[in-house]
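>>> task: produce atomic coordinates for the following.
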Amino acid sequence: MKTVLYARVSTADQTSAHQRTQAEAAGFKIDDVVADHGVSGVSTRLVERPEGRRLFDMLRAGDTLVVRWVDRLGRNYADVTETIREFMRRGVIVRTVINGMTFDGATKDPMQQAVRDALIGFMAAMSQAQAEATKEAQRAGIDHAKADETERTYKGRKPSYTRPQFVMVRDMLAMETGTSEIARAAGLSRQTVLRIKADPAAGESALLAWGL
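Sure thing, here's the model as predicted:
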């Protein structure tokens, strides 16, 4: 039985190495890493991604699939719920780094199954909502950067965070994680996290202005 980390890496997100570091820091012993690069989690189902297909082929009953959060599996409610259920049907245990969730098909108790399935549905719905909120924040950031010709010429102060850090902060804020915990996970000050929380569009605008 092995533990495999699946990482979906977009141009605006974390690296697979960063996701592995997070997983190992959370106590996971990773045997292998499977990563898709530059693939949309909204429009491309896991089984349609190059490494996603390999993941379905390599995992066997008793293996554990680790993901940073369910949004690595997809950003579409129907796709994420079906993907997790398919892995459970195959006897694969799905675990998340953030929030430490575990999904498996071992339980036969109908009440526990109902709670598990409701939680899967909730997290999948949140993943899709997050994707939609991200698009809106990016549009708002672009509009913010273009609002005034003078502002476009003057970049302002360079952000004290990288785009991967910004993405991590934004995602964890969406899951209502405490600001102190986010600051520790992202390696930022609590004040920086609070600034991003107060005006994410301005944060996106600053990254765009500096080409980050």
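>>> make it CA atoms for all contacts and neighbour counts henceforth
Noted.
>>> for the residue located most distally from the centre of the chain, give its distance to residue 33.
What lies farthest from the middle of the chain is residue 150; by CA atoms, centre = their mean that is 35.0 Å. Applying CA to CA, to the nearest Å, the value for residue 150 to residue 33 is 46 Å.
>>> this one as well, want them side by side:
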Amino acid sequence: MKAHLYLRASTKDQDALRAKASLESFAADKGLVVANIYSENISGTKLHRPELIRLLDAAHPGECIVCESVDRLSRLSQSDWETLKAKIKAKGLRLVIADLPTSHMMVQDKGITGQIMEVINSMLLDLMATMSRLDQEKRVERIKQGLANKRLADPTWTPKGKGKNVEKWAKIQSLIIKHPGMSADDIAKLADVGVATVYRVKQQIQAVAPLH
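Below you'll find the model as predicted:
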């Protein structure tokens, strides 16, 4: 059975490929053949992620999506999680989570035991996805509270925003313009940025002058 490995980290400062070796080892242990590896630096709260979309477009019925943990796939709202699950089901894909043993049954052919485990696994996936979302919401609330406390202590204080790395954005723009056929993955590697950043720059260019 073919497997599509999906790796995600929230920011460029984190390493989305950190779990690559362990997921490849996991796939080998389960007798899975790795079809492709999809890695991106983007928030798990976003439903529309370039590499996840690319995975869903490329995968075929009966194949697996393999993730390290549920929160690498989803910190989505309830409605967005239901949307993602529906897309996975519509494609006929099996979702296998390395740290969720019940999902490992999805690698095997389904008998009556497999059908029972699929129901149990689905419930656990929903539970863990909810926990991931609540953890994210708590994290955001803590940040907001911290900012509010700083403003109370010093009314003149303002947070320092993250500015664009002008040099890297210019390099990405140059690569896109000079090599219109180059893939986002290759541009990201050459510019040393996440694929999501390449897509943002592309959108900015297209807003000014659509690429042909």
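>>> can you get me a residue count around residue 2 of structure 2?
If you count neighbours by other CA atoms under 10 Å, residue 2 of structure 2 ends up with 18.
>>> brain fart, residue 184 of structure 2
Neighbours of residue 184 of structure 2 using other CA under 10 Å come to 19.
>>> quick one, longest helix in structure 1?
Assignment by DSSP state H gives helix 110-146 as the longest helix of structure 1.
>>> list the buried residues for it?
Neighbour counts over helix 110-146 of structure 1 (16 or more other CA atoms under 10 Å) mark 116-117, 120-121, 123-128, 130-131, 134, 137-138, 140-142, 144-145 as buried.
>>> other SSEs contacting that helix?
If you count contacts as 3 or more CA pairs under 8 Å, 6 or more residues apart in numbering; DSSP states H and E, helix 110-146 of structure 1 packs onto helix 77-89, helix 149-153, helix 200-209.
>>> now these as a markdown table including distance to residue 44 of structure 1?
Below are these laid out as a markdown table (distance: least, CA to CA, whole Å):
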| stretch | distance to residue 44 of structure 1 |
| --- | --- |
| helix 77-89 | 9 |
| helix 149-153 | 34 |
| helix 200-209 | 25 |
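>>> nearest to residue 10 of structure 1, out of the ones you listed?
helix 200-209 (16.1 Å; CA to CA).
>>> in structure 2, what range does that closest one match?
Under TM-score structural alignment, the alignment places helix 200-209 of structure 1 onto no residue of structure 2.
>>> I'd like to know which elements that helix is packed against.
Right, helix 200-209 of structure 1 is packed against helix 110-146, helix 163-174 by 3+ CA pairs under 8 Å, 6+ apart.
>>> go again using 10 Å as the cut-off
helix 110-146, helix 149-153, helix 163-174, helix 190-198 (3 or more CA pairs under 10 Å, 6 or more residues apart in numbering; DSSP states H and E).
>>> wait, which of the ones you listed is closest to residue 208 of structure 1?
With CA to CA as the criterion, residue 208 of structure 1 lies closest to helix 110-146 of those, at 7.5 Å.
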